[in-house]
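In: Generate a structure from the sequence data that follows.
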Amino acid sequence: MKNPLANLMQQAQNMQENLKKAQEELAATQIAAESGGGLIKLTLNGKREILNLRIDDSLLTDDKEVLEDLIIAALNDGMRKVSKLKEEKLSGLAGGFELPAGLKLPF
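Out: Model prediction:
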């Protein structure tokens, strides 16, 4: 007969290893974001670090506030994309984690 606690511990260890692997993959992923129809482009990684920022030359003669707004819009686009990717990568990790019969958690 299998030990339910040992089985639970093995599942927890496997889930922890999968989580670490998913976090490493996410950190290495590069996400492209933009605003102003591509006038502002940036690349960030899964740790939300900006790796690259490109500003179209035509914006350098525009109003400073327009440039600031476009940069903020591009950053927000990138952050949303990272959050979505993180959710997708990490959502399936707990699947298959089975609790022993009768064990109830408070959440």
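In: going forward, measure contacts and count neighbours with C-alpha atoms only.
Out: Will do.
In: Look up how far Phe97 lies from the most centrally placed residue in the chain.
Out: In the chain, the centroid-proximal residue (Cα atoms, centre = their mean) is Lys86; its distance is 2.9 Å. To Phe97, Lys86 is 20 Å away according to Cα to Cα, to the nearest Å.
In: and the helix or strand encompassing Ala74, which residues are buried?
Out: Assessed by DSSP states H and E, Ala74 sits inside helix 64-91. Judged by neighbour count (16 or more other Cα atoms under 10 Å), helix 64-91 contains these buried residues: 67, 70-71, 73-75, 77-79, 81-82, 85-86.
In: Could you also give me the structure for this second sequence? I'd like to compare it with the first:
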Amino acid sequence: MFGDMMGMMNKLKEAQEKVEATKKRMDSVLVDEQSNDGLLNVTITANRTIKNISVDDDLLKDKEQLEDYLVLTLNKAIEKATKINEAEVAAAAKDGMPDIPGMNDMLK
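Out: Take a look at the predicted model:
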């Protein structure tokens, strides 16, 4: 019994380490997004840190249009990055979890 508990605790620690390593790795996963017409390009990490914004000169002529483009394009990039991040972290957590009866039903 005690050995099983120690084994589960070790598995949980390994799972936590995998999740932390995955979170750190997400800093190097880049997500590119652009406006529909390609006038604005954004690059962010899967941890949702902005790395680059490229603006076409045509957008610099209209402040309100540029602001709208930034909001829309950044939100699309953040949504993509969040999906990638959540999927990768969930996979790392599930992969490292010990086999605890009934736990899979709770995670659904």
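In: can you give me the strands for the first structure?
Out: 30-35, 40-45, 50-55 (DSSP state E).
In: export these to CSV and tack on mean neighbour count and distance to Gly92 of the first structure?
Out: Shown next, in CSV, are these (neighbours: other Cα atoms under 10 Å; distance: least, Cα to Cα, whole Å):
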stretch, mean neighbour count, distance to Gly92 of the first structure
strand 30-35, 20, 21
strand 40-45, 21, 21
strand 50-55, 14, 27
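In: Could you export those strands to a markdown table, including columns for distance to Met9 of the first structure?
Out: Formatted as a markdown table, those follow (distance: least, Cα to Cα, whole Å):
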| stretch | distance to Met9 of the first structure |
| --- | --- |
| strand 30-35 | 34 |
| strand 40-45 | 32 |
| strand 50-55 | 38 |
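In: Met15 of the first structure: which of those strands is closest?
Out: strand 40-45 (23.4 Å; Cα to Cα).
In: ok, now which ones touch Ala28 of the first structure?
Out: Neighbouring residues of Ala28 of the first structure by Cα atoms under 8 Å, 6 or more residues apart in numbering: 45-46.
In: sorry, back to before: farthest pair in the buried residues of helix 64-91 of the first structure?
Out: Taking Cα to Cα, no two of those sit farther apart than Leu67 and Lys86, at 28.6 Å.
In: quick one on the thing from earlier: against the second structure, what's the mean shift for the helix holding Ala74 of the first structure, could you check?
Out: Its matched residues in the second structure lie on average 0.9 Å from helix 64-91 of the first structure after superposition (mean Cα distance after the TM-score superposition for the first structure).
In: In terms of secondary structure, what does that helix contact?
Out: helix 4-28, strand 30-35, strand 40-45 (3 or more Cα pairs under 8 Å, 6 or more residues apart in numbering; DSSP states H and E).
In: With distance to Asp56 of the first structure as extra columns, can I get those in JSON lines?
Out: What follows is these, written out as JSON lines (distance: least, Cα to Cα, whole Å):
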{"stretch": "helix 4-28", "distance to Asp56 of the first structure": "27"}
{"stretch": "strand 30-35", "distance to Asp56 of the first structure": "11"}
{"stretch": "strand 40-45", "distance to Asp56 of the first structure": "6"}
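In: and Leu90 of the first structure, which of those is closest to it?
Out: Closest approach to Leu90 of the first structure among these (Cα to Cα): helix 4-28, 6.9 Å.
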